[in-house]
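> coords below, sequence missing:
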């Protein structure tokens, strides 16, 4: 039996203190190793604890950011419904909302920030002249009211188109009295139409617009961006809106001055008190001349109609 690591005992069972005692090297080595392990564990903990702390703090920040982003997305989806699309970053996190209005709204840091409101509707549109009427339709903006003017029927020169001259807020800049420049503007008169034009908008008792001055109005229709005058038609193509219809009119073929063809409202107004025959820029109904025009859709001598359409 080995006695390594034990104190010697005498035969009588009494401890022999005179016998040499062996050193217990194994126990001390174990204690040293245990102490080293504890010290090492403390060092490792000292190193790892800050890393664990910062990792937890970073995770909390990400959770807070995801929560705020989710609140923003929910508000946007509630406001825009199906028109909102959630935008994500490379990690799949929601970073904003793309709406039908084309603006990506990112979550803002300031409290109470919401989704941008939709832009106001556009105010642009088509502009046209309503010849023969004092104003536009009730649902159409009237830019101004006026009277039709143009060059004199007997003059060789001057402008070749009719103008809608305003009756209010006429402005001048350095005017000179008298005539110095040789180009003139005259008022326009009806020269035909007692059988064709409706009397609905004429003064009571008047059935013939002959020699009356011709009113006009410049109209702005919002949300439409094109307009066209179609001769020989009373209706518009599919998808277009009819503004008004009437008769094609221009100057007389035998006069010195030729003018544009314009569409004059079929139920015209007349400028009150203007029945005196002053001439000036005259307007005549336009008739079809077959032979040069195809005989079939057109009838020789028929007065041509017209319509103004917008889209």
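Everything's here; your move. Note that the structure is predicted; figures quoted are calculated from it, not measured.
> contacts and neighbour counts: CA atoms only from here.
OK.
> who touches stretch 201-215?
131-134, 145-148, 187-195, 199, 267-271, 274-279 (CA atoms under 8 Å, 6 or more residues apart in numbering).
> ranges for the strands of this structure?
For the chain, the strands defined by DSSP state E occupy 85-88, 94-98, 104-105, 125-131, 141-150, 163-166, 186-190, 215-222, 227-231, 241-250, 262-265, 281-285, 305-310.
> mean neighbour count and distance to residue 172 added to those, as a markdown table?
Shown next, in a markdown table, are the strands of the chain (neighbours: other CA atoms under 10 Å; distance: least, CA to CA, whole Å):
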| stretch | mean neighbour count | distance to residue 172 |
| --- | --- | --- |
| strand 85-88 | 16 | 56 |
| strand 94-98 | 22 | 52 |
| strand 104-105 | 18 | 50 |
| strand 125-131 | 21 | 23 |
| strand 141-150 | 20 | 17 |
| strand 163-166 | 20 | 13 |
| strand 186-190 | 24 | 17 |
| strand 215-222 | 23 | 21 |
| strand 227-231 | 18 | 31 |
| strand 241-250 | 22 | 29 |
| strand 262-265 | 25 | 28 |
| strand 281-285 | 25 | 23 |
| strand 305-310 | 23 | 32 |
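> for those strands, give me JSON lines that also has distance to residue 61.
Shown next, in JSON lines, are the strands of the chain (distance: least, CA to CA, whole Å):
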{"stretch": "strand 85-88", "distance to residue 61": "18"}
{"stretch": "strand 94-98", "distance to residue 61": "15"}
{"stretch": "strand 104-105", "distance to residue 61": "21"}
{"stretch": "strand 125-131", "distance to residue 61": "51"}
{"stretch": "strand 141-150", "distance to residue 61": "56"}
{"stretch": "strand 163-166", "distance to residue 61": "68"}
{"stretch": "strand 186-190", "distance to residue 61": "79"}
{"stretch": "strand 215-222", "distance to residue 61": "51"}
{"stretch": "strand 227-231", "distance to residue 61": "59"}
{"stretch": "strand 241-250", "distance to residue 61": "58"}
{"stretch": "strand 262-265", "distance to residue 61": "71"}
{"stretch": "strand 281-285", "distance to residue 61": "80"}
{"stretch": "strand 305-310", "distance to residue 61": "58"}
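> okay, pairing it with this:
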């Protein structure tokens, strides 16, 4: 009896199936690459946005810090007129008028803005302004925008000292030619001081604690008997100057030293009747 040898059938893979499997594999790999690339791009974009926002926040913080420092930076004066840095908001300084002088006090932090001439209303006019002006020594006029002739209804005149020699002992007249104050023109100066505030105190010659003296003087205004209108009270320096070449009675605006009348509700203590009124201009430290 012959036995036939068993032959296992050989399986063959079709060409189409192999190509399909290869296509699927390659497509999957390509999809994975594209997805990976997209994720990478999104990550880079996110990283860029985060860096940009962080940079903007840093810039805003630096800007805020700079503004905050500027808001709090001023210069503070001590009674010795030395300056130290302190913090405040836009406390750059203030101005005041030094009546009777062409210059400003010689001290750190005080400087001349301009010098000029005191002006006011005529002593005999019933109207006009009641205040005194510090007119610039170098005026300007807009071409074609002014009139000529005596056609105005309001005028400003030069101011002159009117008190006689009996008052000369109140002042230091070392800066006045020949030591004669009466009838001379009154100069003025606008001063800038690196201080957040200034104050004129009548009836005092010293400043409160924490304030610095700019100058001392006497309260002066128009006379009560020969004027027909009121004028303001100003603090005129007790070491006055005069406008050069202004000698002689010009009959313009007048300045007299003011005195206390301790009646009509003005207490005679501590005030003394008919005594001249001192004044002081102070700036805050």
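Happy to help now that I have it. No experiment lies behind these values; they were computed from the predicted model shown.
> hang on, the earlier thing: tell me which of the strands of the first structure sits nearest to residue 49 of the first structure.
Closest to residue 49 of the first structure of the strands of the first structure is strand 94-98 (CA to CA; 31.6 Å).
> what is the closest one packed up against?
Judged by 3 or more CA pairs under 8 Å, 6 or more residues apart in numbering; DSSP states H and E, strand 94-98 of the first structure is in contact with helix 25-80, strand 85-88, strand 104-105.
> tell me which of these sits most buried.
Most buried of these, by mean neighbour count (mean count of other CA atoms under 10 Å): strand 104-105, with a mean of 18.
> what helices or strands is it leaning on?
Judged by 3+ CA pairs under 8 Å, 6+ apart, strand 104-105 of the first structure is in contact with strand 94-98.
> now the angle from the strand it packs on to helix 25-80?
With axes from the mean of the first three to the mean of the last three CA atoms, to 10 degrees applied, the angle from strand 94-98 of the first structure to helix 25-80 works out at 10 degrees.
> tell me how far the residue lying closest to residue 159 of the second structure once chain neighbours are set aside lies from residue 3 of the second structure.
Excluding the flanking residues, the one nearest residue 159 of the second structure by CA to CA, 6 or more residues apart in numbering is residue 253, at 4.5 Å. According to CA to CA, to the nearest Å, residue 253 of the second structure stands 155 Å off from residue 3 of the second structure.
> repeat that for residue 160 of the second structure.
For residue 160 of the second structure, the distance to residue 3 of the second structure equals 156 Å [CA to CA].
> same thing with residue 140 of the second structure?
Residue 140 of the second structure sits 139 Å away from residue 3 of the second structure, taking CA to CA as the criterion.
> over to residue 154 of the second structure?
Per CA to CA, residue 154 of the second structure is found 150 Å from residue 3 of the second structure.
> which one is the spatially most central residue of the first structure nearest to, not counting chain neighbours?
For the first structure, the residue nearest the mean C-alpha position is residue 122 (5.0 Å; CA atoms, centre = their mean). What sits nearest to residue 122 of the first structure in space, not counting adjacent residues and going by CA to CA, 6+ apart, is residue 223, at 7.0 Å.
> got it, and residue 271 of the second structure?
residue 262 (6.7 Å).
> how many neighbouring residues does the aligned partner of the one you found in the first structure have?
Applying TM-score structural alignment, one finds that residue 262 of the second structure aligns to residue 290 in the first structure. Neighbours of residue 290 of the first structure under the rule other CA atoms under 10 Å: 15.
> check residue 200 of the first structure too.
By other CA under 10 Å, 12 other residues sit near residue 200 of the first structure.
> who's in contact with it?
residue 267.
> that one and residue 206 of the first structure, how far apart?
Distance from residue 200 of the first structure to residue 206 of the first structure, by CA to CA: 10 Å.
> residue contacts, the aligned residue in the first structure for residue 132 of the second structure?
Here residue 132 of the second structure is matched to residue 162 in the first structure, going by TM-score structural alignment. Listed by CA under 8 Å, 6+ apart, the contact set of residue 162 of the first structure reads 148-151, 259-260.
> and what of residue 130 of the second structure?
Going by CA under 8 Å, 6+ apart, residue 130 of the second structure touches 120-121, 229-232.
> make CSV out of these and add distance to residue 127 of the second structure.
Formatted as CSV, these follow (distance: CA to CA, whole Å):
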residue, distance to residue 127 of the second structure
120, 11
121, 8
229, 6
230, 9
231, 11
232, 14
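> which contacts among those residues does the first structure share?
Mapping the contacts of residue 130 of the second structure onto the first structure (both residues aligned by TM-score structural alignment, their matches' CA atoms under 8 Å) leaves 120-121, 229-232 still in contact.
> out of the residues you listed, who's nearest residue 31 of the second structure?
residue 232 (92.7 Å).
> the closest one reaches residue 131, doesn't it?
Yes - Residue 232 of the second structure is within contact range of residue 131, at 5.1 Å (criterion: CA atoms under 8 Å).
> on that earlier part again, give me the buried entries from the kept ones among the contacts of residue 130 of the second structure.
Buried members of these, scored by 16 or more other CA atoms under 10 Å, are 120-121, 229-231.
> if we can go back for a sec, Serialize the helices and strands packed on strand 94-98 of the first structure to a markdown table and add fields for distance to residue 298 of the first structure.
Formatted as a markdown table, the entries for those read as follows, by distance: least, CA to CA, whole Å:
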| stretch | distance to residue 298 of the first structure |
| --- | --- |
| helix 25-80 | 55 |
| strand 85-88 | 57 |
| strand 104-105 | 58 |
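> for these, which one sits closest to residue 230 of the first structure?
Comparing these by their distance to residue 230 of the first structure (CA to CA), the top pick is helix 25-80, with 42.4 Å.
> how about the aligned residue in the second structure for residue 307 of the first structure: what's its closest non-neighbour residue?
Counting by TM-score structural alignment, residue 307 of the first structure corresponds to residue 280 in the second structure. Leaving aside its sequence neighbours, residue 280 of the second structure sits nearest to residue 216 (CA to CA, 6+ apart; 4.3 Å).
> translate the one you found into the numbering of the first structure.
Under the alignment (TM-score structural alignment), residue 216 of the second structure pairs with residue 245 of the first structure.
> residues touching its match, list them.
Residue 245 of the first structure sits next to 234-235, 263-266, 305-308 when contact means CA under 8 Å, 6+ apart.
> rewinding a little: distance of the residue nearest to residue 122 of the first structure relative to residue 249 of the first structure?
Counting by CA to CA, the gap between residue 223 of the first structure and residue 249 of the first structure amounts to 29 Å.
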